[in-house]
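*Asks:* Quick one, structure for this:
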Amino acid sequence: MAPRLPRRQFLAAAGAATVAPFLARRAPAFLQEAGPGRPEKLRLACIGTANRAGDNIAEVRHEQIAALCDVDRGFLARAQGEFPEARAYADFRALLADADALDLDGIVVATPDHIHAAATALALGKGIPVYCEKPLTHTMEEARAIVALARKAGVPTQMGTQIHATENYRRVVELVRAGAIGRVTAVDCWVTKSWGDGRLTPGAVAPETLDWTLWQGPVPEAPFIEGIHPANWRRYWNYGTGTLGDMACHIMDLPVWALELTGLRAMKMQVQAEGPPVDAVGCPGWLEATWSIPDTAVGGPLVLRWFDGGRQSPFVKEIGAKDGQDYHQRFSVCFQGTDGALLANYDELLLWPQGRFEGFVPPARTIAPSPGHHREWLDAIREGKPNAPLCNFEYASRLTRIVLLGNVAYRAGVPIEFDFCDHQIDSDRTLEHLLSAPRREGWALPSTA
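*Replies:* The predicted structure is shown next:
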């Protein structure tokens, strides 16, 4: 085995001038060795271990799981059984305090929405690459802070919108950008599920295995709610973002990507939403939201619409009736252009009307296949390419904020005009409290200055 080299010697030998800035500040563990003995596995920590977090662990288990963290000791014990050499933590703050000793190359954050920003911010502050589940953050203000911290850290990041890596999404983006249906004027997105109608349950007692205070993280202390753990937290404003926040990061990702709505250029939009009467505790059982964008990077105005909880797109309902098809069950996105429509889901697409597109020749493939959503991030760490993952936090922050604006407009009860350049509600500055949430003492995010 080749002798271990100090990090500075290895970087010099590798050609430090070609190494990304984040490597010069903090080298991943694998860069601490060279030659035939160079380790092949990255050292990762996983914050959250069950349900979706368990799925993420399965995607990175071929690396070295160096640490596990979960506020439910039952879930943590089960994960420890799979990775007995990993150090176990209940509090991610303790884990990150040990980051140097753990010699971490990356952290996977898969917790309830309200924890995303706190865990991610601490990791970025230590120069550690982060993979964080969607939505990137719980609030608009957190999303703004996280992208600033990511820029400062200069490390590989990726939001867990794994559908972004599919071949079908790539083909749809290519069709839209090639003008297959002309200029896109509107896009309807929908999902039939509902994460709404959360209710308080006075007198409920947290499971014996759960540290309820720690589970709440930055959210002000509140009584336990029956059934909220491990999955129903999505129904509550304090911890989740409802159906829109859960699913739109997957579904609206397609038009946001295809129409380049996440660029650094300034963008303004009017957003309005309707649903059942606003509840201070629970997210709505159904929601319709509209984003009116006067000008986009690809040219011209755009109307983006969202439907959930059984609500349906009038346009999709109309063309489905003409074709004798239930397109709402079959698809989840419909691009409407000057020369036709394009319906899509995760793995299928349809150009409409079908007769007009008989013999249609698809455009040349311009978007390279993904090695896998998690693999994009892992490869970026190995190769020192911070911006290589396609759902890096620069992209993910804008996507998340576009999505969350729908919830902001719904809770405001009036249409809002939002300016991404100034990150403010131009139409009514008194509504800006909806862009953030109260934080418990000791849980402030790091400064982005």
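*Asks:* switch to C-alpha atoms for all contacts and neighbour counts from now on
*Replies:* OK.
*Asks:* What segments of the stretch 51-200 of the chain are helices?
*Replies:* Assigned by DSSP state H, counting those that start in this stretch, the helices in the stretch 51-200 of the chain fall at 52-60, 73-82, 92-97, 99-102, 113-125, 140-153, 167-177.
*Asks:* er, the stretch 201-350 of the chain actually
*Replies:* Assigned by DSSP H, counting those that start in this stretch, the helices in the stretch 201-350 of the chain fall at 212-216, 242-251, 253-258, 314-323, 327-330.
*Asks:* Ends of stretch 190-202, what's the gap?
*Replies:* One end of stretch 190-202 to the other measures 34 Å (CA to CA, to the nearest Å).
*Asks:* And stretch 424-439, by the same measure?
*Replies:* 20 Å.
*Asks:* mind putting the helices of the stretch 51-200 of the chain in CSV, distance to Phe224 and mean neighbour count included?
*Replies:* Putting those into CSV (distance: least, CA to CA, whole Å; neighbours: other CA atoms under 10 Å) gives the following:
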stretch, distance to Phe224, mean neighbour count
helix 52-60, 22, 17
helix 73-82, 17, 16
helix 92-97, 21, 18
helix 99-102, 31, 14
helix 113-125, 15, 23
helix 140-153, 24, 21
helix 167-177, 40, 20
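*Asks:* Asp426 touches Phe420, doesn't it?
*Replies:* No: using CA atoms under 8 Å, Asp426 is not in contact with Phe420; the gap is 10.2 Å.
*Asks:* Give the helix, strand or coil label for Leu44.
*Replies:* The three-state label given to Leu44 by DSSP: H, G, I helix; E, B strand; the rest coil is strand.
*Asks:* Hmm, Ile65 and it touching each other?
*Replies:* Yes: Leu44 is in contact with Ile65 according to CA under 8 Å; the separation is 5.0 Å.
*Asks:* Okay, Pro39 and Ala344: tell me how far apart.
*Replies:* 42 Å.
*Asks:* do the same with Asp188
*Replies:* 11 Å.
*Asks:* What of Leu124?
*Replies:* Leu124 is 35 Å from Ala344, by CA to CA.
*Asks:* List the residues that contact the nearest residue to Ala206 once chain neighbours are set aside.
*Replies:* Once flanking residues are discounted, Ala206 sits nearest to Phe224: 5.9 Å by CA to CA, 6 or more residues apart in numbering. Counting by CA atoms under 8 Å, 6 or more residues apart in numbering, Phe224 makes contact with Thr201, Gly203, Ala204, Val205, Ala206, Trp212.
*Asks:* quick one: contacts for Ile47?
*Replies:* Ala53, Leu68, Cys69, Asp70, Phe92, Ile107, Val108, Val109, Ala110, Thr111.
*Asks:* want to put them side by side, so please do this one too:
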Amino acid sequence: MSRTLSRRSLLKTSAVAATALAAPNYIRARNANEKLNVAIIGAGGRGAANLNGVASENIVALCDVSTPAVEKAAEKHTSARKFTDFRKVFERAKEFDAVVVSTCEHTHAFATLLALQHGKHVYCEKPLTHNIWEARVIREAAAKTKLATQMGTQIHAEDNYRRVVELVQTGAVGPVREVHVWVGRAWGLQSAEEAKANKDILFVTERPKDEVKPPADLDWELWLGPAPARPFNPVYVPGPKWYRWWDFGNGTMSDLGSHWNDLPFWALKLKAPTAVAANGPKPHPELAPASMQAVYEFPARGDMPAVTMTWHQGSFKPPQWTEKKIPQWGSGVLFVGDNGMLLSDYSKYLLLPEKRFADFVRPKPFIEKSKGHYAEWIHACKTGAPTTCNFEYAGWLTESNHLGNVAFRVGKRLEWDAEKMKATNCPDADPFIRREYRKGWQLV
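*Replies:* You can find the predicted model right below:
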């Protein structure tokens, strides 16, 4: 099969998509105890972890551009077919019910859309896509089906997030008009000081020009996929090195934003901001920043007031943190309400000031305990039950995260028209909202 998506293959895919969208329930109903046939696209790194998460099912296909990743996975799943090109997996689509996508970020949308078009339930590692336009394409494609979808934000399934959401939504700290999210880990272009502090062995400031022969067991052309062509260099692979490079990832924001911004999105019922501004070091044309800040403005939602959400990464921290008005947690989410503050990380939370809440009676839990992030998706595939990080929810979260990077790259406050997917005051943002693909690659 050609390594490019030809016009013929696109027409064929469109025909399959039309059939799938017209009859979204053509996959036979399953008993909850009956195993799914699952295809794994991306078997190394996060793919290996995701494979382990669904290993209770029948793994019938293993695909990765790295031969060792496939062979390692095949040691346990000996009957699975082995592939290098994820497009070839779908030539045998009748053999599986569901797909787990764990490729690098710049090819997420391509594998995920093929799964949806072939009527397959799909789990996609975070972030859902490489840019805003791709997130919109995937969200809208999923909305036309009754397929089970889930983005890989595993922490969403833990009890701590549920308790925080309940506290916020029952008004424990009053109406929330301000929220801060900060993360200590930073994937991106670091200053010399940051690189030294983080023991960064990849302090690279420019795209390498040297011709380096790729490993014999890595298909470099397939790894590049729709991204601009360039010679192989070990600064890109294995992951998470590629996170830094705009052509392949989006730095810390798309990586950790999927997890940390998830909490305010859930608790405050956020969807699309009306404006976002960002600041930090001078934007680099090739590399995402290690340190930056993005300020989002969200409108009122129902009885919830308008809220400002500020993202801080690397050396940036909320004023409450720098002034030592809150515990010095390395990463966290701070909800600032009219009647107090709520501080949370992945595993714990505090109502502040603690003296004020000494006698506070927490609401009875009302968000159902998760079966587990993978188990929830598997159950949904078999029964039609909902998932909590489906592509409708995850699509909006992904768009918002990417928008923070867009504002950083153009260096201007963006007035955002979500319906038109347009920064109305900044046409310079357009190339970062939707990218050009390498010749031969086309998403829709």
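*Asks:* May I see the contacts of Ile47 of the first structure organised as TSV, with distance to Pro276 of the first structure added?
*Replies:* Shown next, in TSV, are the contacts of Ile47 of the first structure (distance: CA to CA, whole Å):
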residue	distance to Pro276 of the first structure
Ala53	31
Leu68	40
Cys69	37
Asp70	35
Phe92	37
Ile107	38
Val108	36
Val109	32
Ala110	30
Thr111	28
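*Asks:* Which one of those is nearest to Arg440 of the first structure?
*Replies:* Phe92 (16.2 Å; CA to CA).
*Asks:* quick one: what's aligned to the closest one in the second structure?
*Replies:* Using TM-score structural alignment, the partner of Phe92 of the first structure in the second structure is Phe86.
*Asks:* ok so, going back, among the helices of the stretch 201-350 of the first structure, which comes closest to Thr430 of the first structure?
*Replies:* Between these, helix 242-251 lies closest to Thr430 of the first structure; by CA to CA that is 23.1 Å.
*Asks:* okay, and that closest one goes to which residues in the second structure?
*Replies:* The aligned range for helix 242-251 of the first structure is 251-260, by TM-score structural alignment.
*Asks:* related to what we said a few turns ago, of all the helices of the stretch 51-200 of the first structure, which lies closest to Ser313 of the first structure?
*Replies:* Here helix 167-177 is closest among the helices of the stretch 51-200 of the first structure (CA to CA), at 19.6 Å.
*Asks:* quick one: the longest helix along the second structure to helix 251-260, angle?
*Replies:* In terms of residue count, the longest helix belonging to the second structure (DSSP state H) is helix 391-410. On the basis of axes from the mean of the first three to the mean of the last three CA atoms, to 10 degrees, helix 391-410 of the second structure is oriented at 150 degrees to helix 251-260.
*Asks:* once aligned to the first structure, how far is helix 391-410 of the second structure on average?
*Replies:* Helix 391-410 of the second structure, aligned to the first structure and superposed, deviates on average by 0.5 Å (mean CA distance after the TM-score superposition for the first structure).
*Asks:* so the helix or strand that that helix is followed by corresponds to what in the first structure?
*Replies:* Next in sequence after helix 391-410 of the second structure, counting helices and strands by DSSP states H and E, comes strand 414-417. Using TM-score structural alignment, the residues of the first structure aligned to strand 414-417 of the second structure are 416-419.
*Asks:* Would you mark the buried spots in the matching stretch?
*Replies:* For stretch 416-419 of the first structure, burial by neighbour count (16 or more other CA atoms under 10 Å) applies to Ile416, Glu417, Phe418, Asp419.
*Asks:* The third one is in contact with Arg429, isn't it?
*Replies:* By that I understand Phe418 of the first structure. No: in this structure, Phe418 of the first structure is not within contact of Arg429 by CA under 8 Å, at 10.1 Å.
*Asks:* With distance to Pro314 of the first structure and neighbour count added, can I get the contacts of Phe224 of the first structure in JSON lines?
*Replies:* What follows is these, written out as JSON lines (distance: CA to CA, whole Å; neighbours: other CA atoms under 10 Å):
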{"residue": "Thr201", "distance to Pro314 of the first structure": "37", "neighbour count": "13"}
{"residue": "Gly203", "distance to Pro314 of the first structure": "44", "neighbour count": "10"}
{"residue": "Ala204", "distance to Pro314 of the first structure": "42", "neighbour count": "12"}
{"residue": "Val205", "distance to Pro314 of the first structure": "44", "neighbour count": "12"}
{"residue": "Ala206", "distance to Pro314 of the first structure": "44", "neighbour count": "17"}
{"residue": "Trp212", "distance to Pro314 of the first structure": "43", "neighbour count": "19"}
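*Asks:* I'd guessed Arg411 of the first structure sits against Val278; true?
*Replies:* Yes: contact criterion CA under 8 Å: Arg411 of the first structure and Val278 qualify, at 6.2 Å.
*Asks:* So those two - more neighbours on which side?
*Replies:* A side-by-side neighbour count of Arg411 of the first structure and Val278, using other CA atoms under 10 Å, places Arg411 first with 21 against 14.
*Asks:* In contact with that one, which residues?
*Replies:* Applying CA under 8 Å, 6+ apart, the residues near Arg411 of the first structure are Val278, Leu434.
*Asks:* And the residue most central in space within the first structure, how close does it get to Leu149 of the first structure?
*Replies:* Centroid-nearest residue in the first structure, with CA atoms, centre = their mean: Lys134, separated by 2.7 Å. According to CA to CA, Lys134 of the first structure stands 17 Å off from Leu149 of the first structure.
*Asks:* Touching, Asp113 of the first structure and Tyr239? I think so.
*Replies:* Yes: using CA under 8 Å, Asp113 of the first structure makes contact with Tyr239 at a distance of 6.0 Å.
*Asks:* Which residues are in contact with each of the two?
*Replies:* His138.
*Asks:* What's Thr310 of the second structure aligned with over in the first structure?
*Replies:* Match for Thr310 of the second structure (TM-score structural alignment): Arg305.
*Asks:* Count the neighbours of that match for me.
*Replies:* Neighbour number of Arg305 of the first structure under other CA under 10 Å is 23.
*Asks:* residues in contact with it?
*Replies:* Going by CA under 8 Å, 6+ apart, the list of residues near Arg305 of the first structure reads Ala186, Val187, Asp188, Cys189, Glu288, Ala289, Thr290, Trp291.
*Asks:* again with Lys355 of the second structure
*Replies:* Here Lys355 of the second structure is in contact with no residue (CA under 8 Å, 6+ apart).
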